[in-house]
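[1] Predicted model, plus sequence, below.
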Amino acid sequence: MIRHTPYQRAAPSPLPSEGWRQHSACADQDVDPDAMFPDGKGKTAELRYAKGLCFQCPVLRECLDDAMRIEGRAGPDYRWGVRGGLTGGERAALYRRNPGRWGALRWRS
């Protein structure tokens, strides 16, 4: 029996480092790429739409892992768009809570 502790990390994605992108909900031809980049305040409808796409996406975890790995220690001003269901500010806060987890990510091919 496997016992899970709060110190265990999820297993790396079985998808290749870039192959997951073709399975993303936002890669659908009917989705405007700009929809994932709601800019400015007062864009709550656009933000809800982008996050809604993420939350029904089969590769949400891979997208978030990729964003966190690429963005690293960047602050919220250098994180754009909604990726992995989170805004740039939300990803920056997540990184600050546990920076070691994201720096250690490595994709397996």
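    Received the coordinates, thanks. Numbering: from 1, shown residues only.

[2] When you work out contacts or count neighbours from here on, use the C-alpha atoms and nothing else.
    Will do.

[3] contacting residues around stretch 39-47?
    35, 36, 38, 82 (Cα atoms under 8 Å, 6 or more residues apart in numbering).

[4] Now render these as TSV, adding neighbour count and distance to residue 76.
    Formatted as TSV, the contacts of stretch 39-47 follow (neighbours: other Cα atoms under 10 Å; distance: Cα to Cα, whole Å):
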residue	neighbour count	distance to residue 76
35	17	19
36	22	16
38	20	14
82	24	12
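
[5] What is the nearest of these to residue 26?
    residue 36 (7.6 Å; Cα to Cα).

[6] Now do that closest one against residue 99, distance only.
    Distance, residue 36 to residue 99, using Cα to Cα, to the nearest Å: 25 Å.

[7] all helices of the chain, in order?
    Applying DSSP state H to the chain gives helices spanning 44-55, 60-71, 88-97, 99-103.

[8] before we go on, here's another structure to hold up against the first:
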Amino acid sequence: MPAPAWQLEGLCLADPDLFTSDDNRGELVEEARDTCNRCPVQPECLAAALAEEGTTAANMRGSIRGGMTPTERWRISRPKKTAA
């Protein structure tokens, strides 16, 4: 299946290794976030990441996507607990 056309506009294409680092902390993350914040397709990227990952656990996710770490994306996508 071909990649969506919007992916060809991503600023991450200039340095993909920055976004796939196993280190989701510190300077590399901030540099990746800065790039995402300037990216014209950041909303599409984040929406795609959330849709693809669903409720997958944070430790099973990877990469900075849509300006968020795997843990940050998990926090907004995990099932909400309901009061019993």
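    Done, it's in. The structure displayed is predicted, hence computed values, not measured ones.

[9] Tell me the one among the contacts of stretch 39-47 of the first structure nearest to residue 60 of the first structure.
    residue 82 (11.0 Å).

[10] Aligned to that closest one, what sits in the second structure?
    Aligned counterpart of residue 82 of the first structure in the second structure: residue 64 (TM-score structural alignment).

[11] my guess is its match contacts residue 72, does it?
    No. Using Cα atoms under 8 Å, residue 64 of the second structure makes no contact with residue 72, being 9.6 Å away.

[12] What's the local residue count around whatever residue of the first structure lines up with residue 16 of the second structure?
    Correspondence of residue 16 of the second structure to the first structure, assessed by TM-score structural alignment: residue 33. Neighbour count for residue 33 of the first structure, taken as other Cα atoms under 10 Å: 12.

[13] ditto for the one 4 residues further on
    When counting by other Cα under 10 Å, one arrives at 16 neighbours for residue 37 of the first structure.

[14] The closest residue to it other than its chain neighbours and residue 47 of the first structure, how far apart?
    Nearest residue to residue 37 of the first structure in three dimensions, chain neighbours excluded: residue 81, at 4.2 Å (Cα to Cα, 6 or more residues apart in numbering). Residue 81 of the first structure sits 9 Å away from residue 47 of the first structure, going by Cα to Cα.

[15] Please say which of these two ends up with more neighbours.
    A side-by-side neighbour count of residue 81 of the first structure and residue 47, using other Cα under 10 Å, places residue 47 first with 22 against 18.
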